[in-house]
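> Compute the structure for the input listed below.
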Amino acid sequence: MSEESVNIEEQPCNTNVEESPAVAATPKQTKLPMAKIKNIMKCDPDANIVSNEAVFITAKATEFFIDAIAKETYSITAKGKRKTVTKKDLQTILDTLDCLCFMEGTIDI
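Okay, here's the model as predicted:
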C-alpha cells in the first residue's frame, strides 16, 4: 500500500497534531531538556551511545505526544463546560482512544 492511498480516517488514533517542517537538531527547538532525555535513554543497558539526533527525535516525539494528550483531555473538559482539567478527564481519554490502550491502568483515580 502506497503512502498516498492511506486514509487518515482509517488510522486508529487521529490526534490532530499539526505537522511541522523538518528542522535541524538544535536544543533551542525543543521544549524538553535534551540532557535529561539523554540520561534517561542511557539508563537502558542496551544503549551505550546515544546520538544527538536520536535524543532530538525522542524529545520532539515526546512533545507531540504530550501535546496530543493535553488537547484531547482539554476537549473533554470543555465539553463538560469546565475550565479545570482533572485526572478523570485524562482517564476518559486513555479509556476512549485505542491508540492509548498501552497506558490503561496508569492513573489511579
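
> CA atoms for contacts and neighbours, from now on please.
OK.

> Looking at the chain, which helix is longest?
Determined from DSSP state H, the single longest helix within the chain is helix 52-79.

> what helices or strands is that one leaning on?
Secondary-structure packing of helix 52-79 (3 or more CA pairs under 8 Å, 6 or more residues apart in numbering; DSSP states H and E): helix 34-42, helix 87-96.

> roughly how far out does the shortest one sit from the chain middle?
For helix 34-42, the distance from its own C-alpha centre to the chain's C-alpha centre is 17 Å (CA atoms, centre = their mean, to the nearest Å).

> Please generate a structure for the following sequence too, so the two can be compared:
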Amino acid sequence: MSNQQTSPSKGIKELRLPISRVKTIMKSSPQVEAIGQDCLFLVAKATELFVHYLSEESHQKSNKAGNLEYKHLAEVVQTNETLEFLREIMPRKITVRQFKEMIDDKNSESSSDSDTDSQSDSDSNSDSDDKVENSSDSSHNDNDKKNGNNSLEDSSKDESEEETKP
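As a prediction, the model looks like this:
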C-alpha cells in the first residue's frame, strides 16, 4: 500500500509549478495563517491539473492549431458552464472599433433614457412653474388693481422703491 501512495516530499519533485510561488500566493490571502506541506502539494497539483484541462480543451476548440492563443482559452471559458467563474477574468477579445461601438451604443441608450426622463421632469416642472407664475401674476394683478397700477413692471418698481425707503 505504501508503494501506491506518493508522499508530499516525493510528489513535490513531480510538480511542474514552483512550490515556493504557490506558497507565496496562498500566503497572500488574509485568511491563511499556516500552510501544511500536504495542503501545499494538493493545491499545486490541483492547479497543474486545472491548467492542463483548460489548455487541452482550448487546443481541441482551436481545431488542433499549432499555437494556443488567448482567444482559444477565452472561447472555452465563455462557452463551458463549469468555467463560468472565469468569464469576467477571461473575456473574449474585441477590437478597439467594437469597443467604441459598444460605448457609443451605451451612451446613446442612456442619453435617450435620460432625455426622456429629463424632458418629462422639465414638462412637469414647467407646468408647476406656470402655476406659480400664474398665481403670482394674479396676486400682482390684484395688488395693481388696488393700487391703480396697470402693468407688472410698475408694481415691481413700486415694490423695490418701497423696500429701499426707511
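
> one step back: now the helices and strands packed on helix 52-79 of structure 1 as JSON lines including distance to Ala70 of structure 1 and mean neighbour count?
JSON lines is the format used below for these (distance: least, CA to CA, whole Å; neighbours: other CA atoms under 10 Å):
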{"stretch": "helix 34-42", "distance to Ala70 of structure 1": "20", "mean neighbour count": "15"}
{"stretch": "helix 87-96", "distance to Ala70 of structure 1": "8", "mean neighbour count": "16"}
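
> whereabouts in structure 1 does the helix or strand where Val132 of structure 2 lies align?
Using DSSP states H and E, Val132 of structure 2 sits within helix 96-147. Per TM-score structural alignment, helix 96-147 of structure 2 has no counterpart in structure 1.

> List the contacts of the residue positioned nearest the centre of structure 2.
Per CA atoms, centre = their mean, the C-alpha nearest to the average position across structure 2 is that of Glu88, at 10.7 Å. Under the criterion of CA atoms under 8 Å, 6 or more residues apart in numbering, Glu88 of structure 2 has no neighbours.

> Map Asp67 of structure 1 across to structure 2 for me.
Counting by TM-score structural alignment, Asp67 of structure 1 corresponds to His52 in structure 2.

> circling back to that earlier point, identify each buried residue in the longest helix of structure 1, please.
If you call a residue buried by 16 or more other CA atoms under 10 Å, then helix 52-79 of structure 1 has these buried ones: 55-56, 58-60, 62, 64, 68-69, 72-74, 76-77.

> before we move on, back to that, where does the residue nearest to the centre of structure 2 land in three-state SS?
coil (DSSP: H, G, I helix; E, B strand; the rest coil).

> can you put the helices and strands packed on helix 52-79 of structure 1 in CSV and add distance to Ile109 of structure 1?
Listed next are these as CSV, based on distance: least, CA to CA, whole Å:
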stretch, distance to Ile109 of structure 1
helix 34-42, 27
helix 87-96, 7
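
> of all these, which lies closest to Ala22 of structure 1?
Relative to Ala22 of structure 1, the nearest member of those by CA to CA is helix 34-42, separated by 18.0 Å.

> Now the closest one on structure 2. Mean distance?
Superposed on structure 2, helix 34-42 of structure 1 shows a mean distance of 1.0 Å to its aligned residues (mean CA distance after the TM-score superposition for structure 1).
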